[in-house]
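Undergrad: I need the structure of the sequence given here:
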Amino acid sequence: MRVFLILALLTVLCAAAVDMKKYKRALKNDSRLRKLYIEKFGAADLTSEKLTNFKEALQFVVNQNENPNIGWESDVNFFAPRSQEERNDILLKPDTSTGYDVSGLTFPLGSNAEDEVDWVSAGYISEVQDQTVDCRACWAFAALAALEGRYQILTNKSVEFSEQELIDCVYWVEDRAQDGCYGGHFADVFKFLAKFGHLASESSAPYSSSVGSCSYGAVENALTDAHLDGSKSYSLVSYDDQTLIDTLLDGPIATAVQTTQAFLFYSSGVLRDDTCTSLIPNHAVALVGYNANSFRVKNSWGTNWGDGGYMKVARGHHGCGMIFYGVIPNLVEGAPTTKDITKPPKCNDTWGASFCSNYLDYCQYYMAYCKKSCSEKLGIACE
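TA: Now for the predicted structure:
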């Protein structure tokens, strides 16, 4: 029986491995390339441009996997047929105000209090979701991975919270224009929760991959047994290996990363990517565990990306930004004090009519700049 199980496991591993011979043959023959594309993605939307994009991605994957100095495997995925512009549609706009020159930068490994921590296998992380339908909502998914894990650790209650409420409402935090499907920051999630004390469950407000109205006053609050500290809703995590593993002992961490080709087409193994040298983050993920040589990362691109929706990144390395941008919610036991989150901010056209006329289609994200004009466009009554 033991021999049978080992053989079965080997069969599964072989089946899951990248078929390099098949990929190489496809690169040399257009007919085989087309056949492989249809096998991966179907024929419905196949165009010459997508086939060209796919071929370039396939060549990258082959080059990566044949590099003996790389300790991870790549594979083509839903990014392969997309142009760079289409890939950018699900990534955050790079924040050029931040950045670190990390050429050759390494960090000493910390001393493990536990040999391994994995909040996924421990049952504190919800299933991987897919935000990849033209909605830059990674910030909400990363924030909730950290929040849900820490909420369950503190209260012993497992709750899947609603990304959709955050997408619809977080741009009103501090009357700033941001977030939604146009990108945002996970720290603003924690400020929003500290301010309003309300968050629906995923079942009450499921993810729609688009922005709706912030109208959750009548939706049952799922944030019932803990709340965000009003004086300090979140904390930044110091960027060194020891602090990260110590923080992970208490729960998951939301963080940001600069995506590269290696990141987009990661499949398995431990990523140690040195192609990002001046870090400018454009995606949010969550650190959900560690072992002797790597951090485990939860993404929000579905289970067909990476290793079932997860990846491993090397410890002792900058992780293309993951160790620099860690944030955790400061949860406190006890029910939150709720406020009305459906109340629009006061009207104040600080940017003038010319700005508003150009951006009225995106009113929900510019309420802070031209509230009166945008409120008229949206049909929202102003104070």
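Undergrad: drop to CA atoms for contacts and neighbour counts, all remaining ones
TA: Fine.
Undergrad: For A205, list the residues it contacts.
TA: When contacts are counted by C-alpha atoms under 8 Å, 6 or more residues apart in numbering, A205 touches 162, 164-165.
Undergrad: Which parts of the stretch 51-200 of the chain are helices?
TA: According to DSSP state H, counting those that start in this stretch, the stretch 51-200 of the chain carries its helices in the segments 84-88, 138-155, 163-169, 186-196.
Undergrad: just so I know, which of those lies nearest C356?
TA: Nearest to C356 among the helices of the stretch 51-200 of the chain is helix 163-169; the distance by C-alpha to C-alpha comes to 20.2 Å.
Undergrad: what helices or strands is the closest one leaning on?
TA: Here helix 163-169 touches helix 138-155, going by 3 or more C-alpha pairs under 8 Å, 6 or more residues apart in numbering; DSSP states H and E.
Undergrad: ok so, going back, now the contacts of A205 as JSON lines including neighbour count and distance to D89?
TA: Listed next are the contacts of A205 as JSON lines, based on neighbours: other C-alpha atoms under 10 Å; distance: C-alpha to C-alpha, whole Å:
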{"residue": "S162", "neighbour count": "21", "distance to D89": "22"}
{"residue": "Q164", "neighbour count": "28", "distance to D89": "18"}
{"residue": "E165", "neighbour count": "26", "distance to D89": "21"}
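Undergrad: To compare with the earlier structure, here is another sequence to fold:
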Amino acid sequence: MWKLFIFICCINYQIVTSSLSEANSTTFDYKSEFEKFKNNNNRKYLRNNDEMRSFKAFEENYNFIEEHNQHYQEGQKSFRLKPNIFADMSTDGYLKGYLRLLKSNVEESADNIAEIVGSPLMTNVPESLDWRSKGFITPSYNQQTCGSCYAFSIAESIEGQVFKRTGKVLSLSEQQIVDCSVSHGNQGCVGGSLRNTLIYLQSTGGIMRADDYKYVAKKGKCQFVPDLSVVNVTSWAILPVHDEQAIQAAVTHIGPVAISINATPKTFQLYSDGIYDDASCSSASVNHAMLVIGFGKDYWILKNWWGARWGESGFMRIRKGVNMCGIANYAAYAIVFGFKIEGRNVESTKTKCTKDFWWAVVVLRLQLRWNPAAWHPTSVWPPFEAHPFHPILQLRQARIRIPKHLVPRVPEKWSMSIRHTPRRYRVRPSNSFPAPLQQPPPFLHSIQRLFRSQLISMLLL
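TA: Coordinates of the predicted model:
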């Protein structure tokens, strides 16, 4: 009997010993991986408690990564995870340290909605597009511990427009936005919003080069110098909410577009590669800003500001068509009118003077002949309030600026001085005209409808 008892004790001892050695080897593996992580990311901790807390978070994240990637190997997931720069951060630390997109205090009714929907631009869209393949290659920026995603998104969106029109990459200052847009509702490195940033750039009118106003990842005193501004932002536009087709059209015909997104899930934090489609990523709220730089048949290509060690060298592919993570909740772009390349002023609009364009100019001249007082030189240029059917008014509603040298001038025989202008057409203090006594003839309406879409398309292309 006692021999049987000794035999059972020996077996139990071997089992306990093997389990302890297995646990020790597992702990050793975590520690070795953690050391690799610290060396690769140049991570140093001031106190032992901080390192112990980071190691615990790393161990938890590493287990989560291994489990997720196992599902990826089995074909249950379409993207992988890895121990990236956030692998030693808990979810709370990640949310508080990097996701600081704020809600704007400006009413949404004040937004400038872009009239892309319903125009020919919606149908003239390729199946896939990547602005990087066209030459728009910018560094993999790292916002670091400064919550400046809003500044990077808008600045690079403007850079994309400049590249589309000139073929050259002009690096703009994100630090200017961080320092100077506080007066318009942003809070520096604490956070900001895309809308506040656009309002600031429109009121300021310009943005400096990154070389003249370098990024330092902390809020400082505003040092904007108007004479060193290289891009003139005249207006901005917001794409329709939850309309991914409008985003696709804007990325194609305007350039990279800034978007807001929900980056809360742990899978977003530890994303490595593949098409991100985590069902737990809600579209109800957003807390981060990124840049749509292209798209494929079933995914968007986004650029992030967390360095090259996150995602696909700083980029991300995310499922298209389902408003994944609220990508279509708020998409915006600035409207650039002029900029400087190598000290030379460059016009922002390149208009193709085709037959259709000149027919559209004929429409403008017909409007001019029918109601010359609407083009009186004493009125606001262009006098949008003068005529409810004016094609210039409709183009302005679509946020399209016509170069002045292409707008028909008032012929000398039609020019009228203030003294000879009928009172009903004179400019009032409110800069508004009374309604004309007569409306344009019906044939003018049909001509206008026929060529309006042609004119909008050519001015944007």
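Undergrad: sorry, back to before: tell me which of the helices of the stretch 51-200 of the first structure approaches C276 of the first structure most closely.
TA: Nearest of those (C-alpha to C-alpha): helix 84-88, 16.6 Å.
Undergrad: Just the buried positions in the closest one, please.
TA: For helix 84-88 of the first structure, burial by neighbour count (16 or more other C-alpha atoms under 10 Å) applies to R87.
Undergrad: ok, back up a step: which one, of the helices of the stretch 51-200 of the first structure, ends up nearest to T255 of the first structure?
TA: Closest approach to T255 of the first structure among the helices of the stretch 51-200 of the first structure (C-alpha to C-alpha): helix 138-155, 7.2 Å.
Undergrad: I would like the residues contacting that closest one, please.
TA: Applying C-alpha under 8 Å, 6+ apart, the contact partners of helix 138-155 of the first structure are 91, 119, 124-126, 131, 157-161, 163, 166-167, 183-187, 189-190, 225-226, 250-255, 283-286, 298-300, 328-329, 331, 333.
Undergrad: And stretch 190-207 of the second structure, by the same measure?
TA: Counting by C-alpha under 8 Å, 6+ apart, residues outside stretch 190-207 of the second structure touching it are 100-104, 106, 146-151, 154, 172-173, 176-177, 181, 184-186, 226, 229-236, 258, 260, 289, 332-334.
Undergrad: Alignment lookup: L99 of the second structure to the first structure.
TA: In the first structure, L99 of the second structure lines up with L91, judged by TM-score structural alignment.
Undergrad: so what's that match up against?
TA: With the criterion set at C-alpha under 8 Å, 6+ apart, L91 of the first structure makes contact with 136, 138, 183, 282-283.
Undergrad: so A334 of the second structure, which of the three states?
TA: Classification of A334 of the second structure by DSSP: H, G, I helix; E, B strand; the rest coil places it in strand.
Undergrad: Leaving out sequence neighbours, find the closest residue to the residue opposite it in the first structure once aligned.
TA: Aligning on TM-score structural alignment places A334 of the second structure opposite P329 in the first structure. Excluding its sequence neighbours, the residue lying closest to P329 of the first structure (C-alpha to C-alpha, 6 or more residues apart in numbering) is Y234, at 4.4 Å.
Undergrad: The second structure: which residue goes with the one you found?
TA: Using TM-score structural alignment, Y234 of the first structure lines up with A237 in the second structure.
Undergrad: just A142 of the first structure next, same as before
TA: Aligned partner of A142 of the first structure by TM-score structural alignment: S153.
Undergrad: Tell me how far that match lies from N24 of the second structure.
TA: To N24 of the second structure, S153 of the second structure is 46 Å away according to C-alpha to C-alpha, to the nearest Å.
Undergrad: Pick out whichever of these two has more residues nearby.
TA: S153 (29 against 12; other C-alpha atoms under 10 Å).
Undergrad: That concludes my questions; thank you for your assistance.
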